[in-house]
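Colleague: have a look; sequence and predicted model below, questions after that.
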Amino acid sequence: MSGVLLFGVGNDPVGYTLLALSVLTAVFTDRGLARHLALIAAGLLIISAVPLNADLSTQHMILMGGALTLAVLVPWLVSRFVYREEVIKFPVNTGRKWPLSAKLYLLGVVALGYLILPVYLIGTGVYQNWPDASEATIFGRLFLGVNAVGIWDELFFICTTFTLLRRHFPDWLANILQAVIFSSFLWEIGYQSWGPLLTFPFALLQGYTFKLTKSLTYVVSVHLIFDFVLFLVLVHAHNRDWLPIFLY
C-alpha cells in the first residue's frame, strides 16, 4: 500500500507513514521479516526521493540514475555485509541452456508487444508522457533510458523485492506484492490510463518466470525485448510517418 501511495497516488506523507508502520509492525511479529522489509523500504525511500518521469535532461538522468543505482546497491550491501547473508543475488551466468519453450516465449513477447503497445500508447495518448525522439540526441537518450529502467526493474523488483518477500510468504503472495509495487512505479514513470491492466500482469509474469528460470539474464531479455517494441512504438507515435508498421 505504501508503494501505491508513493508512486501511484503521489501521497507521500501517508505513503511514508504506512512504510514506517509496515516495518515497525514486523518488528513485533517477525524480526526476520522486519530486517528484509527494512531493505525494501530503504529502496523505496531512495526511489521516492527523486521525480520519476521521462525527463531526458542530463541533470535528471544523472539524478534518477543515481537514485535507482542506490536503491539496488544499498539493500544488497546491507544484506551481504551487515546481515551477513546471501539472499539477494543477480544470477547472470547460470550455466543452464534455455529450452525451446523459453525461446518461443521470447517470440511471443515480441508478438504481444506489437499487438498491445500501439493500441495502449497511441489509443490513450499516454505516449506523450515520453518525449519526441525526432532529434538524434533525444533518440539516443530515450533508447538508453527505456532500456536502463527495464534492467533496473528486474534488479530491484524481482531480484531484490520478490526474492526477499519469498523468504517469508508463499511464492504466489510474494509475487502479487512485488507486482503491486512494480506496477505502481511504472504508473509514475508514465504507464497511466489503463496501463496497470498491462503492467500488473507483466510484473506477475516476470516474477513467475524468474521463479522458473532462476535467471536474471532471461527475465532481462524478456523485458528488453518488450521495451524495444515500446521504444519503436514511441518513436512512431510522435512521428506517424516513421515506422508505419503498427496496427491500432
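Modeller: Looks like it arrived, so ask away. Numbers count the residues shown, from 1 in each chain.
Colleague: from here on, just use CA atoms for contacts and neighbour counts.
Modeller: Fine.
Colleague: show me where the chain has its helices.
Modeller: Assigned by DSSP state H, the helices in the chain fall at 2-3, 12-29, 31-48, 58-77, 100-124, 136-153, 163-166, 171-189, 196-213, 216-238.
Colleague: next, the one to line up against it:
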Amino acid sequence: MPAADRALAPADVPPLTAARLLPAIGVALSAVLLFGLYDQPVRPGGYLLLVVSLGAAFVLDRPLFQDLLLIAIGITIVSLVSVEADISYLNILVLGTVFTLAVLVPFLIDRLVYRRRTIRFPWRSGQKWEPWERSYLISVPFLGWLILPFYFITSEVYLNWPAVEAPDEIARLFVGVNAVGTWDELFFICTCYALLLRHFRPLVANILQAIIFVSFLWELGYQAWGPALTIPFALLQGFIFTRTRSLTFVLIVHLLFDLAVFLVIVHAHNPGLLPIFLVPSP
C-alpha cells in the first residue's frame, strides 16, 4: 500500500481500548467547551480537559499523545479568538491569521519535528470520480437550496451573520463563507481526521472529528437546531474523504453547500433581492 494512503487504512490501527479512546474523547469534548460554549463561564474548563486528556495520553500511549497534541494545538489557536460571524476587514485579517496558524503549526510539527507526512492535502487522488460521486455533487446544491432557507429563516439563525446590503459587504460575505469552508476541510478533515485515523478505525475517528467540527460550526452561527444538519454533514465529509482520498472532492462538496449558505443569508437580509427560494424572506 502506498505510504500516502497508509493513514486511511483501518487494518493498520491497533485494537480499540479505553486507554486510547478516553483521551481522544477528552480532546474532542474540549472543543464543545471552547467553541460551543465560547461565551459561557464553563469555557475555561475546556483548557483543563485538554491538558488532562493530553496528560493521560502521554502516560498511556505516547504515539497517540503526539497526534492529539497536534489537534490540541490547532484547537487552542482557534480558541484564542471568537469565530462568530464578523466580516469587518480587521476581523477577516485576524481570523485569516489564526486559521492559517491552526493548520500551519501542526503541519510543520508533523514535517519538521515528527519527520513524517501524516498531515497531507491530497488535491488529486489519482482515481476517476465514480457515478455516485458525480450524482452527489449534483444533489448537494439542490439539498442546500431546499433545506437551508427553511433552517436559517424559521430558526432566525441568519441573524448570527451580519446584514449585508452594499456590494462590498456582499463580496466580503462571499469571500468569508468560502474561506472558512475551505479551512474547515484543511483542519477538521486533513488534520484532525487524518491524525485520528492513525489510531482509530474510520467510524470512531469520524465521530471524534465531527464533535470538534460541529462545536466550531455552533460558535460560527449554526445554532438552534443546526446540529441536526451539521452533524450529518461533518460525518459525511469524513466518510467521503475516506472513500475518495480526495481533498478536491470534499472541498467542492463543501463549497457548493456554502454557496447555498451565502445565497440564503443574502436572501434573508434583503427581502425580494433573491426570489429563488421556497421560503420567503422574513
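Modeller: The structure has been received and is ready for your questions. All figures in this text were calculated on a predicted structure; none of them were measured in a lab.
Colleague: ok so, going back, turn the helices of structure 1 into JSON lines, including mean neighbour count.
Modeller: Putting these into JSON lines (neighbours: other CA atoms under 10 Å) gives the following:
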{"stretch": "helix 2-3", "mean neighbour count": "25"}
{"stretch": "helix 12-29", "mean neighbour count": "16"}
{"stretch": "helix 31-48", "mean neighbour count": "20"}
{"stretch": "helix 58-77", "mean neighbour count": "17"}
{"stretch": "helix 100-124", "mean neighbour count": "15"}
{"stretch": "helix 136-153", "mean neighbour count": "17"}
{"stretch": "helix 163-166", "mean neighbour count": "20"}
{"stretch": "helix 171-189", "mean neighbour count": "21"}
{"stretch": "helix 196-213", "mean neighbour count": "18"}
{"stretch": "helix 216-238", "mean neighbour count": "21"}
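Colleague: not including adjacent chain positions, what is the nearest residue to the most centrally placed residue in structure 1?
Modeller: Centroid-nearest residue in structure 1: D153, 2.9 Å away (criterion: CA atoms, centre = their mean). Closest residue in space to D153 of structure 1, ignoring its immediate chain neighbours: F182 at 7.5 Å, by CA to CA, 6 or more residues apart in numbering.
Colleague: so how far is G8 of structure 1 from W187 of structure 1?
Modeller: W187 of structure 1 is 6 Å from G8 of structure 1, where distance means CA to CA, to the nearest Å.
Colleague: wait, doesn't F277 of structure 2 sit right on P149?
Modeller: Yes: between F277 of structure 2 and P149 there is a contact at 7.0 Å, judged by CA atoms under 8 Å.
Colleague: the counterpart of I189 of structure 2 in structure 1 and I62 of structure 1: what is the separation?
Modeller: Matched to structure 1 by TM-score structural alignment, I189 of structure 2 sits across from I158. Using CA to CA, I158 of structure 1 is found at 23 Å from I62 of structure 1.
Colleague: for L70 of structure 1, same thing?
Modeller: Using CA to CA, we find L70 of structure 1 at a distance of 12 Å from I62 of structure 1.
Colleague: returning to that earlier point: can you tell me which residues contact the residue nearest to D153 of structure 1?
Modeller: Residues near F182 of structure 1 by CA atoms under 8 Å, 6 or more residues apart in numbering: 153, 157, 199-200, 203.
Colleague: for A133 of structure 1, which non-adjacent residue is closest in space?
Modeller: In space, and not counting its chain neighbours, A133 of structure 1 is closest to F139: 4.4 Å by CA to CA, 6+ apart.
Colleague: same check on V23 of structure 1?
Modeller: Here the residue nearest V23 of structure 1, using CA to CA, 6+ apart, is A34, at 5.4 Å.
Colleague: now W152 of structure 1: closest residue in space that isn't a chain neighbour?
Modeller: The shortest distance from W152 of structure 1 to any non-neighbouring residue, by CA to CA, 6+ apart, is to L68 (7.2 Å).
Colleague: hang on, the earlier thing: in structure 2, what residue corresponds to the residue nearest to V23 of structure 1?
Modeller: By TM-score structural alignment, A34 of structure 1 lines up with F65 in structure 2.
Colleague: pretty sure that match is touching L50, no?
Modeller: No: if you go by CA under 8 Å, F65 of structure 2 and L50 don't touch, sitting 11.5 Å apart.
Colleague: map F202 of structure 1 across to structure 2 for me.
Modeller: Residue pairing (TM-score structural alignment): F202 of structure 1 is matched to F233 of structure 2.
Colleague: oh, I was asking about Y120 of structure 1
Modeller: By TM-score structural alignment, Y120 of structure 1 lines up with Y151 in structure 2.
Colleague: can you pull the contacts of its match?
Modeller: Taking CA under 8 Å, 6+ apart, we find Y151 of structure 2 in contact with 157, 225-226.
Colleague: and of those residues, the nearest to A57 of structure 2?
Modeller: Each of the contacts of Y151 of structure 2 was scored against A57 of structure 2 by CA to CA, and G226 proved nearest at 32.1 Å.
Colleague: neighbours around that closest one, how many?
Modeller: Neighbour count for G226 of structure 2, taken as other CA atoms under 10 Å: 18.
Colleague: wait, what's in contact with it?
Modeller: G226 of structure 2 neighbours (CA under 8 Å, 6+ apart): 151, 218.
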